[in-house]
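Participant: quick one, fold the following:
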Amino acid sequence: MTQIPVLPSPTWFVGCGNMGGAIIDGWRSAGLSLSNLVVIRPSGKAVDGVRVVTSFADAGPAPKLVVLAFKPQKLDEIAPQLKTWLTSKTVLISLLAGAEADSLKARFPKAGAIVRALPNLPVAVRRGVIALFSRDADDDVRQQVANIVAPLGFAPWMTDEAKCAAVGAVAGAGPAYVARFVDALIKAGEQRGLSTEIASTIALETVFGTAWMAAASNEGMDSIARRVASPNGTTEAGLAVLDKDQVLDQLVALAIDAAARRGTEMANEAKLAALAEPERLS
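Facilitator: The predicted model follows:
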């Protein structure tokens, strides 16, 4: 029987937007106790089954684990308030896209270890992807982090930050692109006379069933496509449109490149802000 991991006491979630909420939903679904978790958000908006406070002063003892789950643009607003509560025993996990490890270390120098975790929304249903990277986490910290994210899905440790960002660009943004493809299937069904309800169910089950079949069989995508398509049949006629001049491959590559480029821009913005910090304090 697999032992359910326990969150360190106390664990702070600083902010709790879509991704933070998805992680908490995944932990709840996995049976993790949320009793050691405190969410700190100025709005005080409730989170089911979790204590919520509006300030660090109300959160209690210094945290053993902190998860940064706010918008990246808020980093320089929140960091000066948060860093005074961190100690050498604090592990800090950042969900912030674009905020690289060095930029985080510059803002939280007293943290014992800093881990970047780039998850995607399916962590809410425990089928997520979470890229992990750290420069200073020892083996014990890595194991601790791996234990608490494992219930959320596939969580590989990346050997360098560029690969971590690559996973973020593909997996992090991927659900949005898959959702657009499913929506396109729904619209195509509607154009063929199907009701929205029937078209939606067909599109979702087709995508879910194909993914499940591929995961269960370990069969390659091209092999599945060719197995569906009979020579000179209906599927092959449609594939001829998608495969012409690799138009679909190029379109997806352009979307991923745009996401990766924005990630690089955000990383550079965070670096510049960190360099400017001493000037603001002088």
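Participant: C-alpha only now, for contacts and for neighbours.
Facilitator: Will do.
Participant: can you pull out the helices in this protein?
Facilitator: 18-30, 75-82, 101-107, 139-149, 161-167, 174-191, 196-217, 221-228, 234-243, 247-281 (DSSP state H).
Participant: let me know which of these is the nearest to Arg127.
Facilitator: Distance to Arg127, taken as CA to CA, is lowest for helix 18-30 among the helices of the chain, at 8.9 Å.
Participant: compare with the first, here's sequence two:
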Amino acid sequence: MKISFIGAGSIAEAMITGLIEKNICSRENISITNRHNKLKIQELEQKYGVYTTYDMNELISDADMIIFAVKPKDANEALEKISPYIREESFFVSVMAGISIEFISDKLKTNCAIARAMPNTSASVGKSATAITFNHSVSNRQKEMALSIFSAIGITEVVEEYQMDAITALSGSGPAYFYYVVEAMEKAAEQFGLEKDTSNKLIVQTLLGAAEMLSVSGKEAAVLRHNVTSPGGTTEAGITVLEQAEMQDAFIACIEAAAKQSKQLGVMYEAKIT
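Facilitator: Next up, the predicted model:
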């Protein structure tokens, strides 16, 4: 299997790491290019042993899957650049936020197989939560290939395209929300005078344990929270402060804002360049 990446940002690198670590694709069968940052792709070549090139024909001609990982603002330029090299049998997978399959198809000027996926950076440790949707040209073999690749770097759910903006906000951006909470916990630990190494280990293990409980217990988050919130206890005191600060509403608003931004990115860049 040969996979080509157009774009060499954090998502592309996370996926490359996962693919190599999970032995899904050999290093020599992974090719990468980007817009013009030669230093970046040279670093990736040295770090992962993958192939890098600015020859679009070489990059695309024999690729089983072309993963498009550029920023939405760069979509038009990149799509127009590669359009002459895309064939009817090409399989194109976009991991861009907001940009629709219809727009991609129009810019590529072909009816090739196109998927739109939203992994997250946890792909680098095999823990991505990926949503994916396909156009009508994607064959069963190509679907199986895409699902096997994304499932190898985490879990994968097939969804309808209209759901992608919400999923981008929920799981695509999701890791950052948890990192933000960990940052706050680390600051609290620092104020208490706890050693950073000790507090970090405890915080991370607490996060891992809570995630595992959610995964294997079969209980809803509200039930698990209630189970550790004894009346008059320390947890209740902390939760009360969060409720007074309307933290749950803040997180809902956070996800709504991210979903809105995903939709706006598509509307803005598609309208700007059509």
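Participant: can you give me the TM-score here?
Facilitator: After superposition, the two chains reach a TM-score (TM-score structural alignment, normalised by the length of the second structure) of 0.91; 265 aligned residues with a CA RMSD of 1.7 Å.
Participant: now do the buried residues in stretch 101-121 of the first structure.
Facilitator: Within stretch 101-121 of the first structure, the residues scored as buried using 16 or more other CA atoms under 10 Å are 101-105, 107-108, 110-121.
Participant: for that stretch, measure first residue to last.
Facilitator: 22 Å (CA to CA, to the nearest Å).
Participant: please name the residues that touch the residue positioned nearest the centre of the second structure.
Facilitator: Central residue check for the second structure by CA atoms, centre = their mean: the C-alpha nearest the mean position is that of Asn120, 2.2 Å away. Contact analysis of Asn120 of the second structure by CA atoms under 8 Å, 6 or more residues apart in numbering lists 11, 128-130, 171-173, 175.
Participant: same question, Lys127 of the second structure
Facilitator: Neighbours of Lys127 of the second structure in contact, by CA under 8 Å, 6+ apart: 153-155.
Participant: can you pick the most crowded of these?
Facilitator: Ile153 (30 neighbours; other CA atoms under 10 Å).
Participant: can you give me the neighbour number for the nearest residue to that residue once chain neighbours are set aside?
Facilitator: By the measure of CA to CA, 6 or more residues apart in numbering, the closest residue to Ile153 of the second structure outside its immediate chain neighbours is Gly126, 4.0 Å from it. Close neighbours of Gly126 of the second structure, defined as other CA under 10 Å, add up to 21.
Participant: what is the aligned counterpart of Gly126 of the second structure in the first structure?
Facilitator: Aligning on TM-score structural alignment places Gly126 of the second structure opposite Arg126 in the first structure.
Participant: again with Ser31 of the second structure
Facilitator: So, by TM-score structural alignment, Ser31 of the second structure is matched to Val38.
Participant: that match reaches Leu7, doesn't it?
Facilitator: No. Taking contacts as CA atoms under 8 Å, Val38 of the first structure lies outside contact range of Leu7: 10.9 Å.
Participant: looking at these two, which is more packed in?
Facilitator: Val38 (23 against 20).
Participant: contacts only, for that one.
Facilitator: 10-13, 50-53, 59.
Participant: again, only this time at 7 Å
Facilitator: 11-13, 50-52, 59 (CA atoms under 7 Å, 6 or more residues apart in numbering).
Participant: need the residues you listed in CSV (columns: distance to Lys187 of the first structure and neighbour count).
Facilitator: Output for these, formatted as CSV (distance: CA to CA, whole Å; neighbours: other CA atoms under 10 Å):
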residue, distance to Lys187 of the first structure, neighbour count
Thr11, 44, 24
Trp12, 43, 25
Phe13, 39, 22
Val50, 39, 15
Arg51, 42, 16
Val52, 41, 24
Ala59, 48, 19
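Participant: and which of the residues you listed is nearest to Ser94 of the first structure?
Facilitator: Closest to Ser94 of the first structure, out of all of these and judged by CA to CA, is Phe13, at 10.1 Å.
Participant: quick check: the closest one touching Lys64?
Facilitator: No. Phe13 of the first structure lies out of contact with Lys64 (CA atoms under 7 Å); the separation is 11.4 Å.
Participant: quick one, what contacts the closest residue to Ser134 of the first structure other than its chain neighbours?
Facilitator: Excluding its sequence neighbours, the residue lying closest to Ser134 of the first structure (CA to CA, 6+ apart) is Val115, at 4.7 Å. By CA under 7 Å, 6+ apart, the residues touching Val115 of the first structure are 92-94, 132-134.
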